[in-house]
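Novice: next comes the sequence, and after it the predicted model I'd like to discuss.
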Amino acid sequence: MTWEVLSIIGTIAFAISGAIVAMEEEYDILGIYILGIVTAFGGGAIRNLLIGVPVSALWEQGLLFQVALFSMTIVFLFPNKLLKHWHKWGNLTDAIGLSAFAIQGALYAVEMDHPISAVVVAAVLTGSGGGIVRDLLAGRKPLVLRAEIYAFWAILAGLLIGFNIVSDPVGLYTLFVTIVLLRVFSYTYKWKLPNRSLHNATSSSGDKDLSQ
C-alpha cells in the first residue's frame, strides 16, 4: 500500500512539475504533455535499466499514466490568476516528487535484494532522473547538478531505507514528509553544498596579466 501511494504521489507531483516548466518555457499543449510524462516516468525508466528490470515494465503502469494525464490537464486548465504562483508551486511539487520517488526507488531496490550501493543509486535516479531529463529538454541546468542541495536528500532516503533504519509504513511516510521539508528549506534558505568555481581564478589571473 505504501509503495502504491508513493507512486501515485510522485507521479502527480512530477507530472505537474513537468507541465509547469513546459508552460514557463511557452511550450504548446503537446509539449506540455510530453514534458510532464517524461518528468513523471523518466527516472523510473533509467532506474529500471540500471537495476535489471525490463523497460517494458513501464508500460504496465496504465493507471499511473492516466493519473499523470489527468493531473497535467487540470494544471493546463488552471485560471490565469494562478499563473503568477506557478514558480513557487513548481518548486513544491518538485520537492514532493523527489521525496516520493526517492523512497519508492529505494524500496524497489531493497525488494530485489540489491546491495546498499544499488539502493542509493536507485533512490537518486528515481527521485531526480525525470527532473534531469525535464530540465535538459527545457534547456535548463539540471537541479541535481547545481550547488543547491537536491540529490543529497535522495541519497539520505536511500541510506535510511537501505540500512533498514526506516522500513515500516509510519516511518516511510514520516521520511517522506521530512525529505519534502528539507528540500523546501534548502531552496528557501539557499542551502548549498561546497563547490569550487574556476571563474574567479580565471578572472584573477586575467587581471594580474593586465596589470603586468
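Specialist: Perfect, thanks for sending it.

Novice: CA only for contacts and neighbour counts going forward, please
Specialist: Fine.

Novice: number of residues surrounding residue 177?
Specialist: When neighbours are counted by other C-alpha atoms under 10 Å, residue 177 registers 15.

Novice: name the helix or strand for it, please.
Specialist: Residue 177 is part of helix 169-188 when elements are defined by DSSP states H and E.

Novice: now do residue 17
Specialist: Counting by DSSP H and E, residue 17 is part of helix 2-24.

Novice: angle of the next helix or strand along the chain from that helix against helix 2-24?
Specialist: Where DSSP H and E defines the elements, the next helix or strand beyond helix 2-24 is helix 29-51. Helix 29-51 and helix 2-24 are oriented at 140 degrees to each other (axes from the mean of the first three to the mean of the last three C-alpha atoms, to 10 degrees).

Novice: presented hereafter is structure B, for comparison with structure A:
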Amino acid sequence: MTWEVFTVIGTAAFAISGAIVAMEEEYDLFGVYVLGMITAFGGGAIRNLLIGVPVSALWGQGGFFQIALLSITVFLLFPHNLLKHWPVWGNFFDAIGLSAFAMQGALFAASMSHPISAVIVAAVLTGSGGGLIRDLLAGRKPALLQNEIYGVWAAVAGGIIGFNIVHSTLELWCLFIAITVLRVLSYKYNWKLPRRSLSSE
C-alpha cells in the first residue's frame, strides 16, 4: 500500500512538473501532455531496464496513466493568474516527485531482495530519471548533472531504505517529507556540491 501511495504522489507531481516545463517552453497542448507523461513514467522505465523488470510492465499501470492525464488536465484548467509563478511551482512539484519516486524505486528494489547498491541506484534513477528526460527534451541542462544538490537526496532516501533504517509507515512518511524539504531548501538557498573543473581559471 505504501509503495502504491508513493507511486500515485510521484506520478501526479512529475506529470505536473513536466507540464509546467512544457508550458514555459511554449509547447502546444499535445506537447504539454506528452512531456508530462514522459516525465511521470521515464524514471520507472529506466529503473525497470536496469533491475531486470520488463519495460512492458509499465503498460499494466493503466490507473497511473489516468492519474497522470487527470493531473495535467486539472493543472491546465487552473486560472492563469494562479500560474504566474510557474518556476516556483515547477520546482515544488519536482521536489515532491523526486522524493516520492526515489522512495518508491528503493522500496521496489528492496522488495526484490536486491543489494544495497541496487536499491540506491533504483532510488536515484526512479527519482531523477523522469526529470532528466524532461530537461533533455526541453533543451535544458539537467538538474541531475549540475552541481546543484538534486540526485543526492534520492540516493540518501535509497540508502536509508536499503539499510532498513525506517520500518513503519509513519517513518516512511517522515522520510518523504524530509527529502522533499531538503530538496526545496537546496534550490531555495542554492546549495551546491563541490566540483572540479578542467578550466585553468
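Specialist: It's in. What you are looking at is a predicted structure, and each value in this text was computed from that prediction instead of being measured.

Novice: and the TM-score between them?
Specialist: After superposition, the two chains reach a TM-score (TM-score structural alignment, normalised by the length of the second structure) of 0.98; 201 aligned residues with a C-alpha RMSD of 0.8 Å.

Novice: just the buried residues of the helix holding residue 177 of the first structure, please?
Specialist: 172, 173, 175, 176, 179, 180, 182, 183, 184, 186, 187 (16 or more other C-alpha atoms under 10 Å).

Novice: any idea which of those residues is closest to residue 112 of the first structure?
Specialist: residue 172 (18.1 Å; C-alpha to C-alpha).

Novice: so who does that closest one touch?
Specialist: 2, 103, 166 (C-alpha atoms under 8 Å, 6 or more residues apart in numbering).

Novice: over in the second structure, see which of those residues survive.
Specialist: Retained in the second structure (both residues aligned by TM-score structural alignment, their matches' C-alpha atoms under 8 Å) from those: residue 166.

Novice: for the contacts of residue 172 of the first structure, which single residue is the most surrounded?
Specialist: residue 103 (34 neighbours).

Novice: correct me, but it touches residue 157?
Specialist: Yes. In terms of C-alpha atoms under 8 Å, residue 103 of the first structure counts as a neighbour of residue 157; the distance is 6.0 Å.

Novice: the helix holding residue 17 of the first structure vs the second structure, mean deviation?
Specialist: Helix 2-24 of the first structure: mean distance to aligned residues in the second structure after superposition is 0.4 Å, counting by mean C-alpha distance after the TM-score superposition for the first structure.

Novice: for that helix, packing partners?
Specialist: helix 29-51, helix 62-76, helix 86-111, helix 116-137 (3 or more C-alpha pairs under 8 Å, 6 or more residues apart in numbering; DSSP states H and E).

Novice: ok, which of those comes nearest residue 146 of the first structure?
Specialist: Closest among these, using C-alpha to C-alpha: helix 116-137, at 11.3 Å.

Novice: and that closest one, what does it pack against?
Specialist: Looks like helix 116-137 of the first structure contacts helix 2-24, helix 29-51, helix 86-111, helix 151-162 (3+ C-alpha pairs under 8 Å, 6+ apart).

Novice: can you lay out these as CSV showing distance to residue 136 of the first structure?
Specialist: Below are those laid out as CSV (distance: least, C-alpha to C-alpha, whole Å):
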stretch, distance to residue 136 of the first structure
helix 2-24, 11
helix 29-51, 10
helix 86-111, 15
helix 151-162, 16
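
Novice: I appreciate the help and will end here.
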